[in-house]
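J.: missing the sequence, but the structure's below:
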């Protein structure tokens, strides 16, 4: 794709983020767009956030579990960049008016103590490089109208990153079976879904290793201190004013988040 078009689409998605208004699917307007083009558009969108004063604080893996793949009609993983403007802590209330068409997903976050760069990274390498894991929520939010996306659309849109919430309970991944640990997701005090780490590429650590190797081929390392979101273990959760979500990981603990206001969509 022409570099000027890549820049223009990245700027368009950044403006959609700021204005909280969606744009038509890129693939409808550019039928020949490739995944490589889409990642270049993502880079431009993220660069605009960095220029505005945000910093990169981690990475996320998207579209790893079957429920999310089925909902989106996207059947391969992707990745996005986490920035300082996306961070919430457990107990915070997220204002839905700051988002467009948000949905929540529960997952496990890895916080690294060592740098990690592929290729050749294994799940065991990930465990060794991890300081701790925490339960978390990612609030995904597409800038594409009505979530009408294919893989190129969500990649260009920074893997549909919205914001994320980290739990306070830290666990040692060397002492916790993250593949077999069950996750229970409650919405407003009622069971919404259950999951298990193995739903994410066999183990969340496998997903993180995949991303380390994928980014390693691009010359992008994981840095000590970064947060890596390993991919949803739940179905996507619709959210509205006054909703409260709690996800609990067996042997680890819980993450709780509430919402106020009304989302744009």
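T.: Alright, I've got the coordinates. Predicted model only: the values in this text are computed from it and were never measured.

J.: contacts, neighbours, all on C-alpha from now
T.: OK.

J.: what's the neighbour count on the nearest residue to residue 112 once chain neighbours are set aside?
T.: Leaving aside its sequence neighbours, residue 112 sits nearest to residue 130 (C-alpha to C-alpha, 6 or more residues apart in numbering; 4.3 Å). Using other C-alpha atoms under 10 Å, residue 130 has 25 other residues around it.

J.: Please compare the first structure with the one that follows:
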């Protein structure tokens, strides 16, 4: 983020950033959740994003490829669930994508939860100072129903904002539906979402529950990504944020979400020990 938003005093030392990143990397590698990293870091977004950038650089060096971004904590109910009051962003890697109607090996995740969202695929870059509603809307090539499988490397989801930001906005996997549609004049504020677990509704909401409008969430993300020095580009997939409360994943269950005008999206989880 820009220096005028976050004081220089909030930027931790390189050794502190590396220690926090190493703690999260160890949890991801071993599958054993770790203690929160807030005991190592200043309670600032600057500190959290500094750790996230170290982890992202390491992932790229290991051959992973970025395919987009996610916006987290856009829904007031999800903010309340985690005790935070502002959105955050994370990176989507190619190996996080799961095919619609595909299966996720639950043993590869630590403490997964799931939520339904509107995904946006950009047809143009979103950089520079002009992030007017007209430009933001024009940048979107298509929209699609999606499921985000969030996960935390931090034990018991005991997180503050700095913890989840450092942990790549608690990212895990994502699923895009098979019915992408052009945005055109579609009013994303009005879409209705229902998410089912084995046929039983477990979450519901509307487009307006995502920062008032998924396009407003995209505008927030474009500004934040630009300020972090990694603006959104054509072809990026953007998960715009939860339309309803997230729920814990039950191993062996199938989750599906229906979003009006965008169709459905489905994913199944293996039982523990069967992956």
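T.: Received, thanks. The structure displayed is predicted, hence computed values, not measured ones.

J.: follow-up on the earlier one: how about the residue nearest to residue 112 of structure 1, what's its partner in structure 2?
T.: Under the alignment defined by TM-score structural alignment, residue 130 of structure 1 corresponds to residue 140 in structure 2.

J.: that older thread, thought the residue nearest to residue 112 of structure 1 was touching residue 114?
T.: Yes - using C-alpha atoms under 8 Å, residue 130 of structure 1 is in contact with residue 114, at 7.0 Å.

J.: Quickly list what's touching both of the two.
T.: By C-alpha atoms under 8 Å, 6 or more residues apart in numbering, residue 130 of structure 1 and residue 114 have no common neighbours.

J.: ok, now which ones touch residue 179 of structure 1?
T.: Residue 179 of structure 1 makes contacts with 196-198, 202-204, as judged by C-alpha under 8 Å, 6+ apart.

J.: Narrow those to those in strands?
T.: Residues of the contacts of residue 179 of structure 1 located in strands (DSSP state E): residue 196.

J.: Compare the contacts of residue 179 of structure 1 with structure 2 and list the overlap.
T.: With both residues aligned by TM-score structural alignment, their matches' C-alpha atoms under 8 Å, the contacts of those that structure 2 also has are 196-198, 202-204.

J.: can you redo these as CSV with neighbour count?
T.: Listed next are those as CSV, based on neighbours: other C-alpha atoms under 10 Å:
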residue, neighbour count
196, 22
197, 26
198, 18
202, 15
203, 21
204, 29
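
J.: just the residues you listed now: which is nearest residue 160 of structure 1?
T.: Using C-alpha to C-alpha, residue 204 is the member of those that lies nearest residue 160 of structure 1, at 19.4 Å.

J.: Quick check: the aligned residue for the closest one in structure 2?
T.: Aligned counterpart of residue 204 of structure 1 in structure 2: residue 214 (TM-score structural alignment).

J.: ok, its match to residue 260 of structure 2 distance?
T.: Note on residue 214 of structure 2: its distance to residue 260 of structure 2, by C-alpha to C-alpha, to the nearest Å, is 14 Å.

J.: sorry, back to before: need the kept ones among the contacts of residue 179 of structure 1 in TSV with distance to residue 82 of structure 1, can you?
T.: Compiled in TSV, those are given as follows (distance: C-alpha to C-alpha, whole Å):
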residue	distance to residue 82 of structure 1
196	24
197	22
198	24
202	24
203	21
204	18
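
J.: The residue nearest to the spatial centre of structure 2 in helix, strand or coil?
T.: Ranked by distance to the mean C-alpha position of structure 2 (C-alpha atoms, centre = their mean), the top residue is residue 70 at 3.5 Å. Three-state call for residue 70 of structure 2 (DSSP: H, G, I helix; E, B strand; the rest coil): strand.

J.: What does it correspond to in structure 1?
T.: Taking TM-score structural alignment, the alignment pairs residue 70 of structure 2 with residue 60 from structure 1.
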